[in-house]
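A.B. asks: This is a predicted model, with the sequence first.
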Amino acid sequence: MVSDGPGEHDLPPLDTLAARLEYLFDHIRPTPQELGDGDEPGRRYTNKEIADKINILSVRTGVSISAAYIGELRRGVASDPRTSHVRALARAFDVNTGYFVEDDAASRVMEQIALLSELRRIDVKQVALRQILTDTGLSATDTQLVEQMVLRLREATESTAREEAGTPPRGLV
């Protein structure tokens, strides 16, 4: 689970393949290109969609998988997949294969996912702020200046919070 504070991650223990796979299903969403016309943005992948992503490449990779087997992996019923299936799952979710077998790699992937989520959240807020500023009649230059001030204020607040917590600045962790 990701905390509200940027740079602060409450990373769950992912001590099984099932837990690691479920984390990906919980946090990685279909791209707009993968969504159908009636699909809701931000929804979770289905087992079938991940199986389809893997099976589309089966001519090239020689690896196929069923949605039922993915469900078994997620539930922990099946817990020792072939290496080719682990690679295919990593490719389908666009993560490093090490995520499934190495704790350090899993932590890095989880931190990257949390950072991407935060960036998406900030972008949505920034677009909303831009619209509000434009609606108030500010010029494009003034709107940009206010946005920069908000971002700098946020960075200063985060820096102060990190110093108080004794956490090194981002990029040094």
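C.D. replies: Great, that's in hand.
A.B. asks: only C-alpha atoms for contact and neighbour calcs from this point on.
C.D. replies: Noted.
A.B. asks: helices and strands around the helix or strand hosting Ile54, which ones?
C.D. replies: Under the criterion of DSSP states H and E, Ile54 resides in helix 47-56. Counting contacts by 3 or more Cα pairs under 8 Å, 6 or more residues apart in numbering; DSSP states H and E, helix 47-56 is packed against helix 67-75, helix 83-93.
A.B. asks: Point to the residue nearest the middle of the protein.
C.D. replies: Ile113 (3.1 Å; Cα atoms, centre = their mean).
A.B. asks: how distant is the longest helix anywhere in the chain from the center of its chain?
C.D. replies: Longest helix in the chain, counting residues (DSSP state H): helix 103-135. Centre-to-centre, helix 103-135 and its host chain are 9 Å apart (Cα atoms, centre = their mean, to the nearest Å).
A.B. asks: let's bring in a second model and compare:
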Amino acid sequence: MLAKFDERLRALIAALYPDERRRPGYAKLAAQIRDSTGGTISATYLWELATGKKRNLTLEQLDVLAEFFGVPPEYFFDDEAAERVNAQLKLASALRDARVRNLALRADGLSPQTLDALLTMVNEARRIQRLPEVETPDEAEPGA
């Protein structure tokens, strides 16, 4: 049931604190969880969960973690829920970059044909830079 729990917990921590140098330790993170939710998870136990050393958590602890990270509890054990949340996290991460936000804001209001042309240019730039293709479930096919 919780086979991927540690990976998903680490992904949430990385999404919340993308700069590894500024990422809090487990003691500080446990304190933030307590302050934010009122629930308690010790720093040691949080580390054990994040490293896969422990997987036995209560529903209350699951709810506390889900509340703190702003995800549904199913995120930790349901692949479809995790995929939806991960897509949202990826978007939020991309929007942290001011240039990405500026592109999105400036594209607002353009015709569908112009948006398709811009998507084609961005996809070609990614291909030239040997970046992986970006799959978005709600992306319309050009010309559709």
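C.D. replies: Yep, it's here. From a predicted model like this one, the values you see are computed outputs, not experimental measurements.
A.B. asks: aligned partner of the residue nearest to the centre of the first structure in the second structure?
C.D. replies: For Ile113 of the first structure, the aligned position in the second structure is occupied by Leu89, per TM-score structural alignment.
A.B. asks: so that match sits right up against Ala15, yeah?
C.D. replies: Yes - Leu89 of the second structure is within contact range of Ala15, at 6.7 Å (criterion: Cα atoms under 8 Å).
A.B. asks: Buried ones in the longest helix of the first structure, by neighbour count?
C.D. replies: Using 16 or more other Cα atoms under 10 Å as the test for burial, helix 103-135 of the first structure gives 105-107, 109-111, 113-115, 117-118, 129-130, 133.
A.B. asks: Give the other helices and strands that it contacts.
C.D. replies: Helix 103-135 of the first structure packs on helix 140-165, going by 3+ Cα pairs under 8 Å, 6+ apart.
A.B. asks: picking that back up, which residues does the match of Ile113 of the first structure contact?
C.D. replies: Ala15 (Cα atoms under 8 Å, 6 or more residues apart in numbering).
A.B. asks: Quick check: it vs Arg34 of the second structure, distance?
C.D. replies: Here the criterion is Cα to Cα, to the nearest Å. By it, Leu89 of the second structure lies 23 Å from Arg34 of the second structure.
A.B. asks: is it possible to export the helices and strands packed on helix 47-56 of the first structure to TSV including mean neighbour count?
C.D. replies: As requested, those are exported to TSV (neighbours: other Cα atoms under 10 Å):
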stretch	mean neighbour count
helix 67-75	17
helix 83-93	18
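A.B. asks: Need the counterpart of Leu16 of the second structure in the first structure.
C.D. replies: Match for Leu16 of the second structure (TM-score structural alignment): Ile28.
A.B. asks: does its match really touch Thr46, like I thought?
C.D. replies: No - at 11.3 Å, Ile28 of the first structure and Thr46 do not qualify as touching, with contact defined as Cα under 8 Å.
A.B. asks: Lys53 of the second structure in helix, strand or coil?
C.D. replies: Of the three states, Lys53 of the second structure takes coil according to DSSP: H, G, I helix; E, B strand; the rest coil.
A.B. asks: Map it across to the first structure for me.
C.D. replies: Using TM-score structural alignment, Lys53 of the second structure pairs with Val77 in the first structure.
A.B. asks: got the contact list for Asp79 of the second structure?
C.D. replies: With Cα under 8 Å, 6+ apart, Asp79 of the second structure has no contacts at all.
A.B. asks: With Ala3 of the second structure as the reference, measure out to it.
C.D. replies: 11 Å.
A.B. asks: before we move on, what about Leu59 of the second structure?
C.D. replies: In terms of Cα to Cα, Leu59 of the second structure sits 16 Å off from Ala3 of the second structure.
A.B. asks: Kindly calculate the angle that the longest helix of the first structure makes with helix 140-165.
C.D. replies: Here helix 103-135 of the first structure runs at an angle of 140 degrees relative to helix 140-165 (axes from the mean of the first three to the mean of the last three Cα atoms, to 10 degrees).
A.B. asks: How about Phe76 of the second structure, nearest residue that isn't a chain neighbour?
C.D. replies: Closest residue in space to Phe76 of the second structure, ignoring its immediate chain neighbours: Phe5 at 5.4 Å, by Cα to Cα, 6 or more residues apart in numbering.
A.B. asks: Understood, closing this out.
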